[in-house]
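In: Below are the sequence and a predicted model; questions follow.
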Amino acid sequence: MGEWIEVGKKAPAFTLAADDGSKVKLTELKGSPVIVYFYPKDDTPGCTKEACQFRDSMETLQGHGATVLGVSPDTVASHEKFRDKFELNFRLLADPDHKVAEKYGAWREKNMYGKKKMGIQRSTYLIDADGKVAKLWKSVRADGHAAKVLEALEEHLGA
């Protein structure tokens, strides 16, 4: 189980397959802010609410030059269905072996109905243009989260 990446530290590099068939390399996004959010499962109530709020904030987020990437252990095919069903306008990345989630500390022990198991803890990283962590949200509540991320982005950019 990985540790959270502290603010000011370099965000771990990764390359993952996206819902659109592309490969996304974090290092290729340097030069502008990147929002990497980890979520447990496509098309579940909380994850859908969170994704739709990012979708609805996309114009403003992109206006600040930010790229949004949703990461879960789901397959590319699952991501395609989720994207199409809710008209998501950002890329969803497949991390089926949860290696990236582990690097970022998002793969953690969870207690579900008294049973302990490993899974994704809903969390978000705001990575600055230099590839360093500008802000981290752990144990995110889906509702209203995109607005908090936008607020932090604007604060970080001094907008």
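Out: It's in. Residues are numbered from 1 along each chain as shown.
In: contacts, neighbours, all on C-alpha from now
Out: OK.
In: burial of Asn43, as a residue count?
Out: If you look again at residue 43, you'll see it is Asp, not Asn. 17 (other C-alpha atoms under 10 Å).
In: Next up, a structure to set beside the first:
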Amino acid sequence: MKNIFATLACTVVFCLSLSAQTPSKPLAVGDAVPIFTLKNQNDKTFNIKGEIGKHILVIYFYPKDESMVCTKEACAFRDSFNDYTKAGAKVIGINSGTVASHKQFEQHYKLPFILLSDPENKVYKMFGVRKKLFMSGRQTFVVDIKGNIAFSYEAMLSGAEHSNQALAVVKSLKTR
């Protein structure tokens, strides 16, 4: 009898923890970008509200600094950084890593863009980015100059493709 109650209690706790981690509905094209504030790799406060209307925003969520696919993804954004800048876009990477981890990642790979620390995955949830295989999800959003989602791309194992897809959208927005 004791084991049944222990099993039931563990099941309830597990289910509650899963529901607490479940993000809101995924953002779709046309939705307004959520307003958020996070710390960047230099421990400075970044508020997205101050960027809307100034730039096209490329916001990519990735699981972990220094992991193989995440590094390929970050380096793809780095290698296309001048193209993004010429098109009027600002690149922003977000994950749950610490400010210090982001700083090391930035320095190790000479990343010229913003990395934001979301330790409680609040912004992940705002965007509706879902976990995959016990890891934070990998999803890229392009936000137009008006602050609306113009594009979303999700592919867990194709890190570099996120930059290719986003850049094509950014260039198309620039010509409109």
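Out: Okay, I see it. Small disclaimer: the values here were computed from a predicted structure and weren't measured.
In: Give me the TM-score for these two chains.
Out: Scored against TM-score structural alignment, normalised by the length of structure 1, the superposed chains reach a TM-score of 0.91; 152 aligned residues with a C-alpha RMSD of 1.3 Å.
In: Now do the contacts for the spatially most central residue of structure 2.
Out: Structure 2 has Phe61 as the residue nearest its centroid, 2.0 Å off, counting by C-alpha atoms, centre = their mean. By C-alpha atoms under 8 Å, 6 or more residues apart in numbering, the contact list for Phe61 of structure 2 reads Gly93, Ile94, Asn95, Tyr124, Val129, Gly137, Arg138, Gln139, Thr140.
In: Please apply the same query to Val24 of structure 1.
Out: Phe14, Thr15, Leu16, Ala17, Ala18, Leu93.
In: The fifth one pairs with which position in structure 2?
Out: This means Ala18 of structure 1. Under the alignment (TM-score structural alignment), Ala18 of structure 1 pairs with Asn40 in structure 2.
In: ditto for Gly131 of structure 1
Out: By TM-score structural alignment, Gly131 of structure 1 lines up with Gly147.
In: now Val7 of structure 1
Out: By TM-score structural alignment, Val7 of structure 1 lines up with Val29.
In: ok so, going back, now structure 1: which of the contacts of Phe61 of structure 2 match?
Out: Retained in structure 1 (both residues aligned by TM-score structural alignment, their matches' C-alpha atoms under 8 Å) from the contacts of Phe61 of structure 2: Gly93, Ile94, Asn95, Tyr124, Val129, Gly137, Arg138, Gln139, Thr140.
In: ok, so of the residues you listed, who is nearest Ala20 of structure 2?
Out: Tyr124 (12.6 Å; C-alpha to C-alpha).
In: quick one, longest helix in structure 2?
Out: helix 2-21 (DSSP state H).
In: Give me the contact list for the helix or strand following that helix.
Out: Remark: after helix 2-21 of structure 2, the chain's next helix or strand is strand 37-40, criterion DSSP states H and E. Under the contact criterion C-alpha under 8 Å, 6+ apart, strand 37-40 of structure 2 has outside partners Thr45, Phe46, Asn47, Ile48, Val99, His102, Ile114, Leu115, Leu116, Ser117, Asp118.
In: Nothing else from me, thank you.
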